[in-house]
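Peer 1: prediction below, plus the sequence it came from.
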Amino acid sequence: MTPLLLSRFAAPVGTILLVHDDAHVLRALDFGDYEDRMHRLLRLHYGPFTLADAPAPHRTTQALQRYFEGDFGALAAIPVETGGTAFQRSVWAALRTIPAGHTATYGALARQLGSPGASRAVGLANGANPVAIVVPCHRVIGANGALTGFGGGLPRKQWLLEHEGAQARFF
């Protein structure tokens, strides 16, 4: 069994659940009202796991606090390690290259990864991202510029994009 630690962080978008290991590496970030989804993703990525309450790593909470205060580069300081397939991890790494205030489409990410026909697979990997905000899956929008699904709900996605100053169309 994979031992993991859970802490909570109060944020302007609601309670954030932080899952980390004993080395303070972030393994998952989800929202309090989506805890069941987080558990499902943890099982998919790690198999059997244990989850014990623990204080949040200071580096993680400090970076999140700075992000919500407008220092969008602060998230780069959070160490992240995830399970998932090699393709999923490549998508998640590509997500971290999308600057705050910008958006990308699934097709653009697929082309960036050298798989121009894989936009649907990119979308599935994006939806399986266990580390919201830090691995910014909220910055991916539809080809027509519209908001598409987000594990934390579309209103939260819109809030995050507006917070970052993105110029996407919100339908």
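Peer 2: Received the coordinates, thanks.
Peer 1: only C-alpha atoms from now on, for both contacts and neighbour counts.
Peer 2: Fine.
Peer 1: chain neighbours aside, what residue packs nearest to the spatially most central residue of the chain?
Peer 2: In the chain, the centroid-proximal residue (CA atoms, centre = their mean) is Ala132; its distance is 1.8 Å. Nearest-residue entry for Ala132: Leu29, 5.4 Å, with adjacent residues in sequence omitted and distances by CA to CA, 6 or more residues apart in numbering.
Peer 1: helix, strand, or coil at the one you found?
Peer 2: Under the three-state scheme (DSSP: H, G, I helix; E, B strand; the rest coil), Leu29 adopts strand.
Peer 1: give the contact list for it.
Peer 2: Ile16, Leu17, Leu18, Val19, Met38, Pro130, Val131, Ala132, Ile133, Val134 (CA atoms under 8 Å, 6 or more residues apart in numbering).
Peer 1: then this one, side by side with the first:
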Amino acid sequence: MSIAYIQTPLGIASIVGDEHGISEISILEEGNCSETIPEELLTAVTQLQEYFQGNRHDFDFKMNPKGTEFQQKVWKELLQIPFGKTISYLDLSKKLGDVKAIRAVASANGKNPLWIVVPCHRVIGTDGSLTGYAGGLWRKKWLLEHEIPSFQQSLF
């Protein structure tokens, strides 16, 4: 298992993975950047940097997130949300086939181990409000404004 730390506009990102793929990307409140990037993490690091520069809308490196079967199902559905679009927790639950599973869907969304790459930040409240984000609502707002420049005017 290898790990790298890179600077992003939202703080230090931690990238963890091995030859089987990236298993975790998270944001830290503080830390130091890696001086060298392990070979198996290089593509993910490059693609994240391109995303923050505004030059990438999707990711195609190998992913290997760890989670339950249900969590994996939710994360797979999150990957279907297009760049620049949002979906409500209710609509996500409907897409997964069970409107009553909204709390379980929200919980799985919150346990997403691949920050930004599996775009849990694109899930919002039914009324359009920013709700629940493990990285902090200010980061969710920043990410949505980065992807949807008109987002701020439409919600606030």
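Peer 2: Arrived safely. These numbers come from a predicted model, not from an experiment.
Peer 1: and the residue nearest to the centre of structure 1? What does it align with in structure 2?
Peer 2: Under the alignment (TM-score structural alignment), Ala132 of structure 1 pairs with Trp115 of structure 2.
Peer 1: quick one: contacts for its match?
Peer 2: Trp115 of structure 2 touches Glu24, Ile25, Ser26, Ile27, counting by CA under 8 Å, 6+ apart.
Peer 1: hmm, 10 Å instead?
Peer 2: Contact analysis of Trp115 of structure 2 by CA atoms under 10 Å, 6 or more residues apart in numbering lists Ala13, Ser14, Ile15, Glu24, Ile25, Ser26, Ile27, His121, Ala134, Gly135.
Peer 1: for these, which one is nearest Arg103 of structure 2?
Peer 2: Ala134 (15.2 Å; CA to CA).
Peer 1: isn't that closest one right up against Ala106?
Peer 2: No: when contacts are counted by CA atoms under 10 Å, Ala134 of structure 2 is not listed as touching Ala106 (11.2 Å).
Peer 1: list residues touching both of those two?
Peer 2: Contact criterion CA under 10 Å, 6+ apart; residues shared by Ala134 of structure 2 and Ala106: Cys120.
Peer 1: burial count for Gly54 of structure 2?
Peer 2: Neighbour count for Gly54 of structure 2, taken as other CA atoms under 10 Å: 11.
Peer 1: for Arg139 of structure 2, see how far away the residue of structure 2 most remote from its centre is.
Peer 2: In terms of distance from the mean C-alpha position of structure 2, Glu35 ranks first, at 24.3 Å (CA atoms, centre = their mean). Distance, Glu35 of structure 2 to Arg139 of structure 2, by CA to CA, to the nearest Å: 25 Å.
Peer 1: next one: Tyr51 of structure 2
Peer 2: Distance from Tyr51 of structure 2 to Arg139 of structure 2, by CA to CA: 15 Å.
Peer 1: also Ala44 of structure 2?
Peer 2: For Ala44 of structure 2, the distance to Arg139 of structure 2 - CA to CA - is 20 Å.
Peer 1: kindly report the same for Thr36 of structure 2.
Peer 2: Distance check for Thr36 of structure 2 against Arg139 of structure 2: by CA to CA, it reads 26 Å.
Peer 1: repeat that for Pro149 of structure 2.
Peer 2: 15 Å.
Peer 1: the more surrounded of the two?
Peer 2: Arg139 (17 against 13).
Peer 1: doesn't the more buried one lie inside a strand?
Peer 2: No: per three-state DSSP, Arg139 of structure 2 lies outside any strand segment and is helix.
Peer 1: Ile16 of structure 1: which element?
Peer 2: Per DSSP states H and E: Ile16 of structure 1 is located in strand 14-20.
Peer 1: in that strand, which residues are buried?
Peer 2: Applying a neighbour-count criterion of 16 or more other CA atoms under 10 Å, one finds Ile16, Leu17, Leu18, Val19, His20 buried in strand 14-20 of structure 1.
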